[in-house]
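Peer 1: Fold the following, please.
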Amino acid sequence: MRSSEADILIVPGWLNSGPDHWQTRWEAKLPTARRIVQDDWEKPEFNAWISRIADEVARAERPVVLVAHSLGAVATAHAGALIEDRAPGKVKGAFLVAPAAASAIAGLADVDPAFAVLPERPLAFPALLIASRDDPYAPFEESQRLSEAIGATLVDAGASGHITDESGHGPWPEGLMRFAGFLKTL
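Peer 2: This next block holds a predicted model:
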């Protein structure tokens, strides 16, 4: 699959992705990409976030590839069942980067604790989960458990921090190459 053949839905995490974040840069670079906008970036509510993801997938005009980061990756993993209920077969793949771990979510008073629970069933579409060995918001072992729970292929990103502009991943060209490779498998 080529990026031009899909609606690429960008799913940011808690507080959204700023202007220098790789998600924002990819959104500007990829013509078929658009951001899923949540009503409240500062106080994420579980049902509202996963419902918004499923609604945006259903609204898409082409096959969908989700590109999610941090809490957005966790929300995407949870939204999988709802997506299949509302738009079966529409999502062709999910590219999940640095998913926030249950331990990190528990430490954020403004984030709905429902995000910290592992999804109950595997995703109905292929997923690639990229995890760092020194992510302050996700111990690698927790990322491994999430990838197993949702049936995602785990990619070890080594010591890459939280994979944001703050960890030196502004445009993240290596990630874009990995994403292009993932698209070719869909």
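Peer 1: drop to CA atoms for contacts and neighbour counts, all remaining ones
Peer 2: Fine.
Peer 1: which residues of the chain fall in helices?
Peer 2: Ranges of helices within the chain are 22-29, 46-59, 71-86, 102-106, 140-150, 173-185, based on DSSP state H.
Peer 1: Please provide the structure for the following sequence as well, for comparison with the first:
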Amino acid sequence: MSIWLAIPGLGGSGPAHWQSHWSRALPQVRRVVQRDWDAPSRRDWVSTLDAAVRGSHGEVVLIAHSLGCALVAHWARQHTGRVRGALLVAPADVDSAAHTPEVVRGFAPMPLQALPFPSIVVASEDDPYVSMARARQFAEAWGSRFASIGAAGHINADSGLGNWPDGLALLESLRAPTHDEGVVNTL
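Peer 2: Take a look at the predicted model:
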């Protein structure tokens, strides 16, 4: 059985967030817990993620949200471990002062190298933290499939997704033996 590591962004994912629903409902989900959710340090967060991957038995699937997507991109530049794939949801544009707060600027510049594992970038048309064009640019640079879910805000608790079954379906498609590249407009 693979381990699914839920990687929240700035502030962590509260109890109504889909990552929290998955953590409670699915025994294979483990949350990566950062020391400080509100004043993120790229070095500390990368180290924490690396320890979580190394401490997991078997293959690992990364499930990142917002700043967690930038974290995965930074981590993947130096580490790979046994990562089977990554679901990268609502990547925060850490390079943009217009879209993200100053506290995340330590994660800039956003790495734009291909990821060494299959991945899917999931974006919303009205996400205040990243434009659709920028989310597509991340997907292309990372070699990720791209999935637009329409207007769903930041794809967080405020989006009202609950346990987000469509997100689980995307995750299952990532874990399938074959991984088709390209753009997916779904959900």
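Peer 1: quick one: TM-score?
Peer 2: In this superposition the chains share a TM-score of 0.89, using TM-score structural alignment, normalised by the length of structure 1; 177 aligned residues with a CA RMSD of 1.6 Å.
Peer 1: can you name the farthest residue from the center of structure 1?
Peer 2: Here structure 1 reaches farthest from its C-alpha mean at A109, the gap being 21.4 Å by CA atoms, centre = their mean.
Peer 1: So what does that one match up with in structure 2?
Peer 2: Under the alignment by TM-score structural alignment, A109 of structure 1 pairs with E102 in structure 2.
Peer 1: Distance check, its match against L10 of structure 2.
Peer 2: 12 Å (CA to CA, to the nearest Å).
Peer 1: Of all the helices of structure 1, which one is nearest A114 of structure 1?
Peer 2: Within the helices of structure 1, the stretch nearest A114 of structure 1 is helix 46-59; the backing value is 6.2 Å (CA to CA).
Peer 1: Just give the nearest non-adjacent residue to the residue most central in space within structure 1, would you?
Peer 2: When CA atoms, centre = their mean is applied to structure 1, the residue found nearest the centroid is A68 (1.9 Å). Of all residues not flanking A68 of structure 1 in the chain, V11 sits nearest, at 4.4 Å (CA to CA, 6 or more residues apart in numbering).
Peer 1: Next one: the counterpart of that neighbour in structure 2 from G150 of structure 2, what distance?
Peer 2: Aligned by TM-score structural alignment, V11 of structure 1 pairs with I7 of structure 2. To G150 of structure 2, I7 of structure 2 is 23 Å away according to CA to CA.
Peer 1: tell me the contacts of the corresponding residue of structure 1 for A73 of structure 2?
Peer 2: If you follow A73 of structure 2 across to structure 1 using TM-score structural alignment, you land on A77. Going by CA atoms under 8 Å, 6 or more residues apart in numbering, A77 of structure 1 touches P119, L123, I150.
Peer 1: at 7 Å what do you get?
Peer 2: P119, I150 (CA atoms under 7 Å, 6 or more residues apart in numbering).
Peer 1: number of nearby residues for the equivalent of F140 of structure 1 over in structure 2?
Peer 2: Alignment note (TM-score structural alignment): F140 of structure 1 maps to M132 of structure 2. Counted with other CA atoms under 10 Å, the neighbours of M132 of structure 2 add up to 18.
Peer 1: Nearest spatial neighbour of M132 of structure 2, chain-adjacent residues omitted?
Peer 2: Using CA to CA, 6+ apart, the nearest residue to M132 of structure 2 is E125, at 5.8 Å.
Peer 1: can you tell me which residues contact the one you found?
Peer 2: Counting by CA under 7 Å, 6+ apart, E125 of structure 2 has contacts M132, G150, A151.
Peer 1: What lines up with the second one in structure 1?
Peer 2: Residue-level alignment of G150 of structure 2 against structure 1, with TM-score structural alignment as criterion, gives G158.
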